[in-house]
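**Student:** structural data only, the sequence is not supplied:
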């Protein structure tokens, strides 16, 4: 098994994980910042005020980008299975 090929696939997996997390994390960050700004302007310190909109926004982000996320995962899995014999043979 060639170590550079294995490391290449590991890096590809980490990049894919970062790409898949990005829509959800950015959505939570933007909504959390907006709610935090609203709370600081109005001095309302209610915990559910920050949690419920953030959870709803993340759910919408999952609904919007879920198909793309699954198709990226399936494509990467197909790539792994295609390259598996080469990785095992050392080529």
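**Tutor:** Thanks, I have the structure now. Everything quoted here is computed from the prediction, not taken from an experiment. Residues are numbered from 1 along each chain as shown.
**Student:** rest of the way, CA atoms for contacts and neighbours
**Tutor:** Noted.
**Student:** where's residue 19, which helix or strand?
**Tutor:** Using DSSP states H and E, residue 19 sits within helix 3-42.
**Student:** flag every buried residue along that helix.
**Tutor:** By neighbour count with 16 or more other C-alpha atoms under 10 Å, helix 3-42 contains the buried residues 9, 13, 16, 20, 23-24, 27-28, 31-32, 35-36.
**Student:** CSV for those, including distance to residue 66?
**Tutor:** CSV is the format used below for these (distance: C-alpha to C-alpha, whole Å):
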residue, distance to residue 66
9, 23
13, 18
16, 14
20, 9
23, 10
24, 10
27, 14
28, 15
31, 19
32, 21
35, 24
36, 27
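**Student:** let's bring in a second one:
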């Protein structure tokens, strides 16, 4: 295996990881920002008020995007598994 192939595999894996994390964390960040602005405007300092909506949005996001995320991971694994003969030889 040449260094170029190893770097290409690492880059593909890192890109996929960032993409999957962004799909989950992005909506949670947006909801957290909205709830924080609401808390600042109303001066409500309740910790569960900021945690619960983010948790619910994250769970809904995983339920909606979960099949796509699983298929992307399986596609990457299939490409990696099928490339083993070229990587060894």
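**Tutor:** Looks like it arrived, so ask away. In this text the structure is predicted, and so the values were computed from the model without any measurement.
**Student:** coming back round to it: the helix holding residue 19 of the first structure vs the second structure, mean deviation?
**Tutor:** Helix 3-42 of the first structure differs from its equivalent in the second structure by a mean of 0.6 Å after superposition (mean C-alpha distance after the TM-score superposition for the first structure).
**Student:** which elements pack onto that helix?
**Tutor:** Counting contacts by 3 or more C-alpha pairs under 8 Å, 6 or more residues apart in numbering; DSSP states H and E, helix 3-42 of the first structure packs against helix 47-89.
**Student:** measure how far the helix it packs on is from the centre of its chain, please.
**Tutor:** Its chain's C-alpha centre and that of helix 47-89 of the first structure lie 6 Å apart, by C-alpha atoms, centre = their mean, to the nearest Å.
**Student:** distance of the most centrally placed residue in the first structure from residue 61 of the first structure?
**Tutor:** Nearest residue to the geometric centre of the first structure (C-alpha atoms, centre = their mean): residue 21, 1.2 Å. According to C-alpha to C-alpha, to the nearest Å, residue 21 of the first structure and residue 61 of the first structure sit 11 Å apart.
**Student:** swap in residue 43 of the first structure?
**Tutor:** If you measure residue 43 of the first structure against residue 61 of the first structure using C-alpha to C-alpha, the figure is 28 Å.
**Student:** cool, residue 26 of the first structure as well?
**Tutor:** 10 Å.
**Student:** related to what we said a few turns ago, out of residue 43 and residue 61 of the first structure, which sits in the busier spot?
**Tutor:** The neighbour comparison of residue 43 of the first structure against residue 61 (other C-alpha atoms under 10 Å) goes to residue 61, with 17 against 10.
**Student:** for the more buried one, which non-adjacent residue is spatially closest?
**Tutor:** Closest residue to residue 61 of the first structure apart from its sequence neighbours, by C-alpha to C-alpha, 6 or more residues apart in numbering: residue 24 at 6.1 Å.
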